[in-house]
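J.: show me how the following folds:
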Amino acid sequence: MSKKRILFVRPSLGYGGADRVTVNLLNHFDSDKYEVELALMHSNGEMQSMLDRPIKIHDLKVGWLGFAVNPLMKLIRSNNYDVLYSTCGGMSIPMMIAAKRTNFRGLKVVSERNSLHRTYSSIVKKKSLLSFKKRYYKQADLVTVVSREIGSEVQEVLGVNESQIRVVNNPLIGDSFFSEMQEEASFPSIETGTFNILAIGRFVKQKDYGTMLKAFNALYTNNKNVRLNILGKGPLQKDIEDLVDILGITNVVSFLGFDSNPFKYLRIADAFILSSLHEGMPGVLVQAMAAGLPVISTDCPTGPNEIIDNNKNGILIPVSDISAAHLALESLLHNPEKSMEMGKKAALSIERYSINNGVDSYFKILD
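T.: Next up, the predicted model:
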């Protein structure tokens, strides 16, 4: 039996959660059944070097989604692909336009990875994106979503038929995750008795670091042994660093930058916090839980409340609620036995995000 030829489509393999998921898909698919290639808007992302298979990469050399249509059309016309597979909501649009203009007859799979009710940079951008998605997602054969709630949004907001929607589980936890956790790591503050809190994420509005920092500041007021360590980078880093300075906590908040292996810090942290305004299915939260950490997350749309059973395997707090975040951190700090038990339960609750189960969920829908 001949292999199915799949073209995966993304903007890049940068430093985001969906980039890591795509790397895991490409590193672990069944090469006896599938032949896979990858098209990128620009081929210069931080995670591209993490590919450990000889995947053929097509660099479209474009800087805007709309400019990706023509090079994608050329690719589709010159290759006999069976499947076009986007792992990015935005990139799904030029892929579908290219498929339509080339009369592509194979399977078309688009992706929605974040809440459709999220905050957009402008009303014009929101209306434009949703308009394109309403038009083209209905023409796709399948729409993959990373949470049940996003699936509901795709039906209600975009008018996609339920029969087209497939919930997939991101492949996040495997042998490499646990081996990378064992690599040498240290936080700037390693004094005995220090309670190290970890946050991981891009410096963008979505992550709402302002709420996190103000909650941490309230915690630090009466608990001088706490430290906040942040892994990531992004366009708002200077604003976030300025807020840390304004709050007067520069000596207890550490910016660790981007690290291709953030997992080693999960091993040495005491707690993990996610303060997002919206998500899809936050991979860093799944990974923190897999590491056995007690976790705090906003009950944002979408994802966290599908993996956290509140006060059992983690703590859910309202979005942008400084007081709730402060009290949750205080609870973990002053109840070490409860925190340890919560972490144990967290580690046992995310089996569906193993590499094998996750990869299978993305590929079995093609058969």
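J.: please count neighbours and contacts with C-alpha atoms only from this point.
T.: OK.
J.: quick one, helices of the stretch 1-150 of the chain?
T.: Using DSSP state H, counting those that start in this stretch, the helices of the stretch 1-150 of the chain run over 17-28, 69-78, 89-101, 123-137, 148-158.
J.: report the buried residues of the third one.
T.: Within helix 89-101, the residues scored as buried using 16 or more other C-alpha atoms under 10 Å are Gly89, Gly90, Met91, Ser92, Ile93, Pro94, Met95, Met96, Ile97, Ala98, Ala99.
J.: next up, the contacts around the fifth one.
T.: With contacts defined as C-alpha atoms under 8 Å, 6 or more residues apart in numbering, the neighbours of Ile93 are Phe132, Lys133, Tyr136.
J.: now do the fourth one
T.: With C-alpha under 8 Å, 6+ apart as the criterion, the residues that contact Ser92 are Val9, Ser86, Val110, Ser111.
J.: pull out the buried residues from these.
T.: Val9, Ser86, Val110, Ser111.
J.: export those to TSV and tack on distance to Asn356?
T.: Compiled in TSV, the buried ones among the contacts of Ser92 are given as follows (distance: C-alpha to C-alpha, whole Å):
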residue	distance to Asn356
Val9	22
Ser86	20
Val110	21
Ser111	20
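J.: please give the structure of this sequence too, so both can be compared:
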Amino acid sequence: MKSLLFVINSLEGGGAERALSRLLVALSGDAWAADKEIHLVLLDDYEVEQVIPASVKVTTLSAQGSLLKSVTGLASVIRAIKPDAVVSYLTRANLAASVVCKLMRIPVIISERVNTTHHLTGRFAFIQKLMVRLLYPLPNRVVAVSGGVKEDLVQNFSVNERKCSVVYNGYDQSELNELSQESVASISDRPFAIAIGRLVPNKNVTMLLRAWRLAQPQCDLLILGEGPDRDMLQQEVDAYNEISDYKIRLVGFCKNPYPYIAMAQFYVSASNAEGFPNSLVEAMTLGLPVISTDCPSGPREILAPGLAKPVTSAVQAEWGLL
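T.: A predicted model of the protein is given here:
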């Protein structure tokens, strides 16, 4: 029996994680996969917040963010399973899979879910970008989640354009509609807007809070997501709530955010960088007006597909406000 192995950092709450979960669910019910073993390697031992079909064989490592442990752990699993092909999601998993599969001569497809140039920041950014530049040309195929992500990989990281394909995320409208009908506890008894994403610097929630304070919209703001910036952001939220009749709430991670999206007045994103923002498309699918920064990459491709250049002021685009 042939086998296919997927690898990702973890299945916490995030867009890439949700996209892989949906792919695994789709494969579990597809005739193509009926005679194949599907394996999943989670590099980090964190809480699983996404659906994993019972038919998928899961191996959880304890790399906890270490690239070296990711490489050695993945090599051990691949040596034992001997998969016919490997598919990886997210940068660290992509780097590990590129090295291991090249050495073991196993076909590998890596899937880049972020704008790499803008995603890799901080004190080790130079080293991380150098590793991407050295290792991303190795896989048999590179899948970019948006045209902007592909352009970045080709122009800045030596990826062969002929080996790089754009595959947008898929969405099941019937499933989203069904999930949005689930009963949930009321969070706000007033009109509210919604923002969704991990509480990390790239999501730029700080700018969203400051813009909200300046604009003073006549509605509450619910922010769904968790992350290391929560305590710092909570201080800004508390300061705002002391002076405003309308409130901002950090709700935390929500496994099913769709009822809240469906009840919201509009969706807002202030990200510094994206790949192809899932929650923005899901909000549009559920009929919400959307507002987003024109960050690299994704929002402009979604909201203004005919617009080639970055916007320098607010633009009412074809599908939303940039």
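J.: OK, contacts around the closest residue to Gln182 of the first structure other than its chain neighbours?
T.: Closest residue in space to Gln182 of the first structure, ignoring its immediate chain neighbours: Lys264 at 6.0 Å, by C-alpha to C-alpha, 6 or more residues apart in numbering. Residues in contact with Lys264 of the first structure (C-alpha under 8 Å, 6+ apart) are Glu180, Met181, Gln182, Glu183, Glu184, Ala185.
J.: hmm, Asp259 and the first one touching each other?
T.: Read it as Glu180 of the first structure. No - applying C-alpha atoms under 8 Å as the test, Glu180 of the first structure and Asp259 come out as separate, 11.7 Å apart.
J.: can you pull out the helices in the stretch 201-322 of the second structure?
T.: Secondary structure of the stretch 201-322 of the second structure (DSSP H, counting those that start in this stretch): helices at 205-215, 230-243, 258-263, 278-285, 299-303.
J.: burial of Arg190 of the second structure, as a residue count?
T.: Using other C-alpha atoms under 10 Å, Arg190 of the second structure is surrounded by 11 other residues.
J.: need the contact list for it.
T.: Cys219, Asp220.
J.: so how far is Asn202 of the second structure from it?
T.: Going from Arg190 of the second structure to Asn202 of the second structure by C-alpha to C-alpha, to the nearest Å gives 29 Å.
J.: before we move on, back to that, wait, which of the contacts of Ile93 of the first structure is closest to His58 of the first structure?
T.: Lowest distance from His58 of the first structure to those (C-alpha to C-alpha) belongs to Tyr136, with 23.3 Å.
J.: how close does the closest one get to Gly151 of the first structure?
T.: Tyr136 of the first structure is 16 Å from Gly151 of the first structure, by C-alpha to C-alpha.
J.: now Glu191 of the first structure
T.: 46 Å.
J.: aligned partner of the residue nearest to Gln182 of the first structure in the second structure?
T.: Mapped onto the second structure by TM-score structural alignment, Lys264 of the first structure lines up with Pro259.
J.: repeat that for Ser297 of the first structure.
T.: So, by TM-score structural alignment, Ser297 of the first structure is matched to Ser292.
J.: now its match: closest residue in space, sequence neighbours ignored.
T.: Per C-alpha to C-alpha, 6+ apart, closest to Ser292 of the second structure is Ser269, 4.7 Å.
J.: how about that neighbour, what does it touch?
T.: By C-alpha under 8 Å, 6+ apart, the neighbours of Ser269 of the second structure are Ala195, Ile196, Lys203, Leu208, Leu280, Ile291, Ser292, Thr293.
J.: of those, which belong to strands?
T.: Ala195, Ile196, Ile291, Ser292 (DSSP state E).
J.: residue contacts, the second one?
T.: Put plainly, it is Ile196 of the second structure. By C-alpha under 8 Å, 6+ apart, the neighbours of Ile196 of the second structure are Ile223, Leu224, Gly225, Ser269, Ser279.
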